[in-house]
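Engineer: Next one to model:
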Amino acid sequence: WETRRVNAEDLGGFSDFFRAFFGGDSSPFGAGRSTPGGFDQVFEFGDRGTAAPRVGRPPEAHATAEVTLAEVARGAERMVSVDGRRLQVAIPGGVNDGAKIRLRGAVKPPEGGPAGDVVITVRVKPDPRFERRGPDLITELPLTLAEATLGAEVAVPIPTGSVKLRVRPNTQNGQEIRVPGRGLPKRGGSGKGDLVVRTRVVLPTLDDTARDELAIVLGKHPQADPRQKGKVQ
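Structural biologist: The predicted model follows:
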């Protein structure tokens, strides 16, 4: 297979853009590999559509690279097949669904003509556990009534595993708890987004005896009417 190499000096007008987006002078794709007749990989932001082929230039070839949310969190590599050739592509961490990566000169030129480009569209597989908002991830956390009332330490999923979260006593249903730095990589290499945990309190199903016992306890600790301001008189 062929691999490609990213070098800021080779990107021409893209050089400053890469520095502003990823930070520093390093490649956004990590260490590259060089091959005889290697080509440059350029990361394009947004969907610019398919450009009309220029006179004397072969049309672009297109491919798709599918990644999981866990791979978005840490970056990945993919092999894609184009015209019978297998090309290795570096997928940067934090990539958005629909982002495009251009492999310059990856299409073999016709006799006497210039080499064309391969444009790879990144597709991120949905993860039902998370809603994505930029670099932030939102997930729902079911809690028992005891956990929400008394507090607890529970495991919360992240794309690459799980983290421990301390739930404070008297946590409300639908409350959002922000866990800094547990989201996806940000643009510019400036750290990661946050994990936003939205609580969902699941009430227990009680038999008659348990309900009677709970009624006695709640009767000793009257609660303010949540539909009105002020306290119960």
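Engineer: all contacts plus neighbour counts: C-alpha atoms, from now on.
Structural biologist: Noted.
Engineer: Which element is encountered next along the chain beyond the helix or strand harbouring residue 63?
Structural biologist: Taking DSSP states H and E as the definition, residue 63 sits inside strand 61-67. The element immediately downstream of strand 61-67 (helix or strand, assigned by DSSP H and E) is helix 69-74.
Engineer: Next, the buried residues of that next one.
Structural biologist: For helix 69-74, the neighbour count (16 or more other C-alpha atoms under 10 Å) marks 69-73 as buried.
Engineer: Could you also give me the structure for this second sequence? I'd like to compare it with the first:
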Amino acid sequence: MGRLSGKKAFVTAAGQGIGRASALAMAREGAHVVATDINAETLATLADEGLETHLLDVRKPDAVAAMAAQVGTVDILFNCAGYVAHGTILDCDEEQWAFSVDLNMTAMYRVTRAFLPAMLANGGGSIINMSSVASSIIAAPNRYVYGATKAAVIGMTKAIAADFITQGIRCNAICPGTIDSPSLEQRMRALGGGDYEKGRAEFMKRQPMGRMGTPDEIANLVVYLASDDSSLTTGAAHVIDGGWSNV
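Structural biologist: Predicted coordinates:
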């Protein structure tokens, strides 16, 4: 019997990186995992692992509503979808602002609002929101709109936790530091002006432990927050950044 046996989990952006590692980790702990993403190719590899998979664009309200109706009640909701925009406020035009707000904030609102009523009717559950240490915790250079939206995620998390604390709902945020994942490669190239190794070296300078985190390390925290092991934990922003923000 795993820690999540008998539970159903719904995961957005499950195709790669933290989402994929978390979906697989929850499945190993006995959960029935519904893994969603916009990438059919990456989802196929999760289907091969025995997970239930569905294509989903969390930026489309009708698609989210239809998915919630199809999937039904879940015990665990992991809002992992997001986008890391590079640049200062002067680099952030109206289009980039709107896209980042929609994917990092509004989509999370949209998915949570769609799944929460059934969770409440079922007696509760665990909602886990992907934030970042680059948020209201610390500022990172050239992460203007990303930091703003991830700070909002922490605020949204605390509000949900406070509103439904007496109805069996726990809501927590995860705030990773630099995680060695496929999406990080693009940011490293951008930082290095197209030079991957130069960009990676710049990212490594801010790592007190001398290494980046791994998706599996974040997945371990996801499993903990999804399970009854964290039954007293809600409304918290869980920093997991190798000491970046406090050493």
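Engineer: so what number do they get for TM-score?
Structural biologist: The TM-score (TM-score structural alignment, normalised by the length of the first structure) is 0.22; 92 aligned residues with a C-alpha RMSD of 6.2 Å.
Engineer: now, which of the buried residues of helix 69-74 of the first structure sits nearest residue 178 of the first structure?
Structural biologist: residue 73 (17.7 Å; C-alpha to C-alpha).
Engineer: what ranges do the strands span in the second structure?
Structural biologist: Ranges of strands within the second structure are 8-11, 32-37, 52-55, 76-79, 125-130, 169-176, 237-240, based on DSSP state E.
Engineer: Tabulate those (JSON lines), appending distance to residue 63 of the second structure and mean neighbour count.
Structural biologist: Formatted as JSON lines, those follow (distance: least, C-alpha to C-alpha, whole Å; neighbours: other C-alpha atoms under 10 Å):
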{"stretch": "strand 8-11", "distance to residue 63 of the second structure": "15", "mean neighbour count": "23"}
{"stretch": "strand 32-37", "distance to residue 63 of the second structure": "12", "mean neighbour count": "25"}
{"stretch": "strand 52-55", "distance to residue 63 of the second structure": "9", "mean neighbour count": "19"}
{"stretch": "strand 76-79", "distance to residue 63 of the second structure": "15", "mean neighbour count": "27"}
{"stretch": "strand 125-130", "distance to residue 63 of the second structure": "20", "mean neighbour count": "26"}
{"stretch": "strand 169-176", "distance to residue 63 of the second structure": "23", "mean neighbour count": "26"}
{"stretch": "strand 237-240", "distance to residue 63 of the second structure": "29", "mean neighbour count": "20"}
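Engineer: Format these as TSV; extra columns: distance to residue 94 of the second structure.
Structural biologist: Converted to TSV, the strands of the second structure look like this (distance: least, C-alpha to C-alpha, whole Å):
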stretch	distance to residue 94 of the second structure
strand 8-11	29
strand 32-37	26
strand 52-55	28
strand 76-79	25
strand 125-130	24
strand 169-176	26
strand 237-240	29
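Engineer: Mind checking these for the one nearest to residue 45 of the second structure?
Structural biologist: Of the strands of the second structure, nearest to residue 45 of the second structure by C-alpha to C-alpha is strand 52-55, at 9.6 Å.
Engineer: What helices and strands are in contact with the closest one?
Structural biologist: Here strand 52-55 of the second structure touches strand 32-37, helix 40-47, going by 3 or more C-alpha pairs under 8 Å, 6 or more residues apart in numbering; DSSP states H and E.
Engineer: Dump the ones you listed into CSV; add distance to residue 96 of the second structure as well.
Structural biologist: Shown next, in CSV, are those (distance: least, C-alpha to C-alpha, whole Å):
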stretch, distance to residue 96 of the second structure
strand 32-37, 21
helix 40-47, 25
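Engineer: so which of the ones you listed gets nearest residue 118 of the second structure?
Structural biologist: Closest among these, using C-alpha to C-alpha: strand 32-37, at 15.7 Å.
Engineer: tell me what that closest one is packed against?
Structural biologist: strand 8-11, helix 17-28, helix 40-47, strand 52-55.
Engineer: try 10 Å this time
Structural biologist: When contacts are defined as 3 or more C-alpha pairs under 10 Å, 6 or more residues apart in numbering; DSSP states H and E, strand 32-37 of the second structure packs onto strand 8-11, helix 17-28, helix 40-47, strand 52-55, strand 76-79.
Engineer: For the buried residues of helix 69-74 of the first structure, give me JSON lines that also has distance to residue 117 of the first structure.
Structural biologist: Shown next, in JSON lines, are the buried residues of helix 69-74 of the first structure (distance: C-alpha to C-alpha, whole Å):
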{"residue": "69", "distance to residue 117 of the first structure": "27"}
{"residue": "70", "distance to residue 117 of the first structure": "28"}
{"residue": "71", "distance to residue 117 of the first structure": "25"}
{"residue": "72", "distance to residue 117 of the first structure": "24"}
{"residue": "73", "distance to residue 117 of the first structure": "27"}
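Engineer: Could you export the helices and strands packed on strand 32-37 of the second structure as a markdown table, including distance to residue 185 of the second structure?
Structural biologist: Shown next, in a markdown table, are these (distance: least, C-alpha to C-alpha, whole Å):
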| stretch | distance to residue 185 of the second structure |
| --- | --- |
| strand 8-11 | 23 |
| helix 17-28 | 11 |
| helix 40-47 | 17 |
| strand 52-55 | 24 |
| strand 76-79 | 22 |
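Engineer: how about these, which one is nearest residue 219 of the second structure?
Structural biologist: That would be helix 17-28 among those, by C-alpha to C-alpha, at 4.3 Å.
Engineer: which parts of the longest helix along the second structure are buried?
Structural biologist: In the second structure, ranked by residue count with DSSP state H as the criterion, the top helix is helix 144-164. Within helix 144-164 of the second structure, the residues that qualify as buried are 144-158, 160-161, counting by 16+ other C-alpha under 10 Å.
Engineer: okay, the angle between it and strand 125-130?
Structural biologist: Here the directions of helix 144-164 of the second structure and strand 125-130 differ by 170 degrees (axes from the mean of the first three to the mean of the last three C-alpha atoms, to 10 degrees).
Engineer: picking that back up, so for residue 67 of the second structure, which of the helices and strands packed on strand 52-55 of the second structure sits nearest?
Structural biologist: strand 32-37 (9.7 Å).
Engineer: I appreciate the help and will end here.
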